[in-house]
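Visitor: A structural model of the following input is requested.
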Amino acid sequence: MQGVWIVVAYMIFTNIIGFAIMGADKRKARNREYRISEKTLWFWAVIGGGTGAFLGMKHFRHKTKHAAFKWGLPILMVIQLGLFIKIFIQ
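Guide: You can find the predicted model right below:
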């Protein structure tokens, strides 16, 4: 049972980071500052922060015209949520 809570904490952490870096990159874009790379955005999304990154994309209206983000993040989010639910069903 303790392992489940570790997974929950990990998912919360990665999703907060995914959401935050979307906001940070949007702020940097508006201020014409050095940007966070798409590679970094995808890294945090793939390692568990897909939902946070997707919600950040929608909330901050950032990367919404990029097909990879527009379609990739929702698909990644569904896969990650499905795996997360599967952990709790066992």
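
Visitor: From here on, just use CA atoms for contacts and neighbour counts.
Guide: OK.

Visitor: count of neighbours near I89?
Guide: Burial of I89 is recorded as 7 neighbouring residues (other C-alpha atoms under 10 Å).

Visitor: Scan the chain for its longest helix.
Guide: Using DSSP state H, we find that the single longest helix of the chain is helix 2-30.

Visitor: residues of it that come out buried?
Guide: 11-12, 14-23, 25-26 (16 or more other C-alpha atoms under 10 Å).

Visitor: cool, and stretch 35-53?
Guide: Quick answer for stretch 35-53 (16+ other C-alpha under 10 Å): L41, W42, W44, A45, V46, G48, G49, G50, T51, G52, A53.

Visitor: Quick one: the buried residues of helix 2-30 as TSV, columns for distance to F84 too.
Guide: Listed next are the buried residues of helix 2-30 as TSV, based on distance: C-alpha to C-alpha, whole Å:
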residue	distance to F84
M11	9
I12	11
T14	13
N15	13
I16	16
I17	18
G18	17
F19	18
A20	21
I21	22
M22	22
G23	25
D25	27
K26	28
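
Visitor: another one to check against the first:
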Amino acid sequence: MVTMDEITIKINDVGWLRVGLVIIMLLLNVWVWTVYGWDKWRATKSGWRVSEKVLLWWMVIAPIGGAMGMKLFRHKTAKSSFKWRAVVCFVLGILLYAGVVWGCMLWE
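Guide: Sure thing, here's the model as predicted:
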């Protein structure tokens, strides 16, 4: 059985900065997923929309949430010019995340 003291020690070993970064990354991905869903909803209502440029930047900042938003909401998946740019932004975002994780692992 795991006690609270053991969990606290494990979290302290990892470091609060690392835990904070993971939480921020998760929240950003949830936010971007929501933005893609909101934009798809607005597309059906013919209202104000998020520009493609902003959606692509969000894909760089939170690639998992952006990709999940595109897939789940089927948003911008028929537009080939957007899809290839989204793939490039996704790869850049994954590289950014990998750099952050690698930097955290090196920073002791």
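
Visitor: show me what contacts the residue nearest to the spatial centre of the first structure?
Guide: Closest to where the C-alpha atoms of the first structure average out (C-alpha atoms, centre = their mean) is A53, at 2.6 Å. A53 of the first structure makes contact with N15, G18, F19, I21, M22, L41, W44, A45, L73, according to C-alpha atoms under 8 Å, 6 or more residues apart in numbering.

Visitor: same thing but at 10 Å, please
Guide: Under the criterion of C-alpha atoms under 10 Å, 6 or more residues apart in numbering, the neighbours of A53 of the first structure are 14-23, 41-42, 44-46, 59, 62, 69, 73-74, 76-77.

Visitor: I36 of the first structure now?
Guide: By C-alpha under 10 Å, 6+ apart, the contact set of I36 of the first structure is I21, M22, A24, D25, K26, K28, A29.

Visitor: hang on, isn't G69 of the second structure packed against W58?
Guide: No: contact between G69 of the second structure and W58 fails when scored by C-alpha atoms under 10 Å: they sit 11.1 Å apart.

Visitor: overlap in contacts of the two?
Guide: Common neighbours of G69 of the second structure and W58 (C-alpha under 10 Å, 6+ apart) are N29, V32, W33, V35, Y36.

Visitor: Could you export those residues as a markdown table, including distance to I9 of the second structure?
Guide: Output for the shared contacts of G69 and W58 of the second structure, formatted as a markdown table (distance: C-alpha to C-alpha, whole Å):
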| residue | distance to I9 of the second structure |
| --- | --- |
| N29 | 28 |
| V32 | 33 |
| W33 | 33 |
| V35 | 37 |
| Y36 | 38 |
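
Visitor: quick one: which of the residues you listed is nearest E6 of the second structure?
Guide: N29 (29.4 Å; C-alpha to C-alpha).
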